[in-house]
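K.L.:
Please work out how this folds:
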Amino acid sequence: MPKGVSPVTPVLSFDQLDVPSELHSAFEGFKEPTPIQACSWPPALAGRDVVGIAETGSGKTLAFGLPALARLITSPPKDSKKSKGTTTVTTLVLAPTRELAIQTHDTLSALGAPHGIASVAVFGGVDKGPQIKTLKNANKDGKTTQIIVGTPGRILDLVNDGACDLSRVTYLVLDEADRMLDKGFENDIRSIIGHTKQGAERQTLMFSATWPEAVRRLAGSFQRDPVRVTVGSDDLTANSRVEQIVEVFDDTRSKDSRLLGHLRSHSHKKAGSAADARILVFVLYKKEAARVEDMLRNKGYSVGGLHGDMSQTARMDALQNFKTGATGLLVATDVAARGLDIPNVAVVINYTFPLTIEDYIHRIGRTGRGGKSGKSITFFTGDKHERALAGELARVLRESGFEAEGLKKFPMTIKKKTHSAYGAFFRDDIPTPSGPTKITFD
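P.N.:
Reported below is the predicted structural model:
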């Protein structure tokens, strides 16, 4: 066995999984564990720290959620039966966006409800008063709140207000760690971790799509001899099940007509008809999202919007309608590009190219999830910011086995990797002391 590779045996079938029988309902509808689940579950259930590197849509929520619930069922906190009005939080999940926090909370709540385990979601963009009230009055209906899922900024805000006690947290999850660091949450994360149990008393799991130096540094600071599970590559790669098509435009004014043509060709139904498969349209700016949404509605489509100018309630309603199929067409900014598990997204259309190639990969990862195939259609105009990314996009297409012929009219240079905080001086090749044990699952 190569040096640094752990002799962890993957769980290749659900029958091999040593968890309380009550949790087996979590497997309903699934044939077998995903690779990240198969390799993460054994060390996580054994109490080890874990770093999971895997593409979007790989089943990471259950990879960390199942061990958390198994731990709470088999070894409940000694003080979990406190009187009403007292919240005993032992599991904390940090997420980069409100939508991902809500999605993770919903999943863990559904799995924990039959066992009297409750979860609370806290996030910004809404009044924190109701969230404080929920935390103070969490233990009701026979359930004990032991899980908090939230965004770093709001969690730290509530901690500083004295409304959220993390001193009993022994199971910590950093989900989409690379995204949280890229959004500037590193100081908040470090402060939050300082309020939890320290050293051997805390199990820490970190999940990320990539393994840059910033993530390595964080893992080295707060984890103890972690097992690193890499599914595919440490670098961000496109979902191999997503067909990628790029259309190069000379005239941006033809985008609307081309978008309408794609909706017709994919047999997307207009308002008043059932929409079988969902289509997700990505744009770059909030005002652009509102304009495209209005244009589609004026053309007779039942369409929703998801962007930062909307209230949190409106965003949640739009996302829920899209998930259930009540609205089969959604126009969104990159707020919907990361982590969200939306079933039956048949096509992703990039109406406007994103600012980074990483965001492109995450956008198209909204389709082709759960082992299904998907399709992405990207409009590429060669505007200033797009032209600079043509070489990187061509590389992603070639690596996935798709044509990049139309992009050859642009410079094929590959930009130096940068970081939002460190700029062009960012290095991700600095070795981290005492690196984690690694499992690679190709």
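K.L.:
contacts, neighbours, all on C-alpha from now
P.N.:
Will do.
K.L.:
ok, which stretches of the protein are helices?
P.N.:
Here the chain has its helices, by DSSP state H, at 35-45, 60-74, 98-112, 128-136, 152-160, 177-182, 186-194, 213-222, 255-265, 286-298, 312-324, 357-364, 384-387, 390-399.
K.L.:
Now stretch 224-244: buried residues?
P.N.:
224, 226-234, 236-239, 241-244 (16 or more other C-alpha atoms under 10 Å).
K.L.:
now do stretch 195-206
P.N.:
196, 197, 202, 203, 204, 205, 206.
K.L.:
one more to put side by side:
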Amino acid sequence: MPFSSLGLLPSLLHAVSEKGYLAPTAIQTTAIPTILRGHDVLGSAQTGSGKTAAFCLPMLQLLQDGSSTTPRASGTIRPNRPVRALILVPTRELAAQIGESILTTLRSMAEYRATPAASLKIATLFGGVSINPQMMAMRGGADIVVATPGRLLDLLDHNALTIGSVRMLVLDEADRLLDMGFAEEIGRILALLPKQRQNVFLSATFPPEVEALAEKIVQNPTRIAITSEPLAAPAILQRAIAVDPKRRTQLLVHLLKEHKWPRVLAFVATKYAADYVTEKLHRSGIKAAAFHGDFSQGARERVLAEFKAGALQVLVATDVAARGIDIPLLPVVLNYDLPRSADDYTHRIGRTGRAGETGIALNFISADTEAHFRLIENRHNVHCPREQIPGFEPVETVTAAPLIAADSNGGIKGRRKSKKDKLREAAAATISTPEQND
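P.N.:
Below you'll find the predicted structure:
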């Protein structure tokens, strides 16, 4: 089915073509016509499935009647442009990504033909940076606001904007919003929104608390569940490589030199591990950088820009990079440390194999993490044959009781260790003598 069959304007079809999209994804095929008809949507789909375009394209079409203004009343600071579309997201990276995607689409529309939609004003609001520039950006209002809940409430408290005229509300990655503790903030925001509005509710998973939130927001929604595709889709080749923990960095360096991958996103469990592995890669002559929650927003943007531009070969990241970051043409994702959650595994490897491209998802498996990885495989009904790389064959055996079950939230149950124990084990697994690792 081509994009032209979905009811989009010619200027939007031009923008789609400029982005290089050949055909709509499964969620786009259903969501775009549904949103254009004004219906609420309750959708779930794998990461990398094209959810952003699924709601942004019809949103821009519905707002294409121009950037209507509302005159200021005497003695008030009501913005000239009322906010007509509000997109709530869990992280600053996802907010920036969606904001940039909308701006790129508007620029393409303007190149095709002068349209009212091309003059829409977009504001991207998130924490971790000074609030003053964002307050300045909201002068005169904005047609579309992409925001994290906390920073949106800060700006509402400063009377920098109002949301009483919102026509469309989008909650993207709703499960992540709740995981990050935004339930109270979302409740406060909902109380300020008009009752009559269109709602788009998107979540990768639907545990009970997410279902409860959806019931408060959507009205007679069209349900879209893109879950039939197996995790091991042809676009992503998953591999499991057996290796002792102390030799993981050596093996990574070996693979980088052998395959000459231009970019690899490597996930680790802790901020300390991100910094330490990055330093070890530097000592091996690999251009690498860490990426974790202790970085300022400016530092995050700088590192990501360097990685996307090819100035860095390896980005060593915690799960802060597992969602909301789009890195075009990323060939390889590596689970240097396995994620605790089977759902996080999906989001991690979904950074590659996007937009019709192919990708490789590598997993380093040790004797102590073998049982954990089997649970992840069982959860997603996939199996990765265990590989051994000559010269890096593992010699260690299991030293701890295997993890034996998975909880309802996607986490792994079994023998629970204290936070201190986990930190000690992570450090011990990463630190070794120079003779072993250098």
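K.L.:
After superposition, what is the TM-score?
P.N.:
Here the superposed chains carry a TM-score of 0.81, computed using TM-score structural alignment, normalised by the length of the second structure; 387 aligned residues with a C-alpha RMSD of 2.7 Å.
K.L.:
one step back: which members of the buried residues of stretch 195-206 of the first structure are the farthest-apart pair?
P.N.:
Across those, the longest distance by C-alpha to C-alpha is 16.3 Å; it joins 197 and 206.
K.L.:
hmm, back to that, from the buried residues of stretch 195-206 of the first structure, which is closest to residue 376 of the first structure?
P.N.:
Nearest to residue 376 of the first structure among these, with distances taken as C-alpha to C-alpha, is residue 206, at 28.8 Å.
K.L.:
Distance check, that closest one against residue 226 of the first structure.
P.N.:
9 Å (C-alpha to C-alpha, to the nearest Å).
K.L.:
joint contacts of those two?
P.N.:
50, 51 (C-alpha atoms under 8 Å, 6 or more residues apart in numbering).
K.L.:
Out of the helices of the first structure, which is closest to residue 146 of the first structure?
P.N.:
The nearest among these, by C-alpha to C-alpha, is helix 60-74 at 8.1 Å.
K.L.:
Measure how far that closest one is from the centre of its chain, please.
P.N.:
17 Å (C-alpha atoms, centre = their mean, to the nearest Å).
K.L.:
Tell me which residues of that helix come out buried.
P.N.:
Neighbour count says helix 60-74 of the first structure has 60-73 buried, by 16+ other C-alpha under 10 Å.
K.L.:
Switch the residues you listed over to JSON lines; also include distance to residue 393 of the first structure.
P.N.:
Shown next, in JSON lines, are the buried residues of helix 60-74 of the first structure (distance: C-alpha to C-alpha, whole Å):
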{"residue": "60", "distance to residue 393 of the first structure": "26"}
{"residue": "61", "distance to residue 393 of the first structure": "29"}
{"residue": "62", "distance to residue 393 of the first structure": "31"}
{"residue": "63", "distance to residue 393 of the first structure": "30"}
{"residue": "64", "distance to residue 393 of the first structure": "32"}
{"residue": "65", "distance to residue 393 of the first structure": "34"}
{"residue": "66", "distance to residue 393 of the first structure": "36"}
{"residue": "67", "distance to residue 393 of the first structure": "37"}
{"residue": "68", "distance to residue 393 of the first structure": "38"}
{"residue": "69", "distance to residue 393 of the first structure": "40"}
{"residue": "70", "distance to residue 393 of the first structure": "42"}
{"residue": "71", "distance to residue 393 of the first structure": "43"}
{"residue": "72", "distance to residue 393 of the first structure": "44"}
{"residue": "73", "distance to residue 393 of the first structure": "46"}
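K.L.:
from what I can see residue 333 of the first structure touches residue 289, true?
P.N.:
Yes - contact criterion C-alpha atoms under 8 Å: residue 333 of the first structure and residue 289 qualify, at 6.7 Å.
K.L.:
Which of the two has more residues huddled nearby?
P.N.:
residue 289 (26 against 23; other C-alpha atoms under 10 Å).
K.L.:
Residue 360 of the first structure maps to what in the second structure?
P.N.:
Aligning on TM-score structural alignment places residue 360 of the first structure opposite residue 345 in the second structure.
K.L.:
repeat for residue 333 of the first structure
P.N.:
Per TM-score structural alignment, residue 333 of the first structure is aligned with residue 318.
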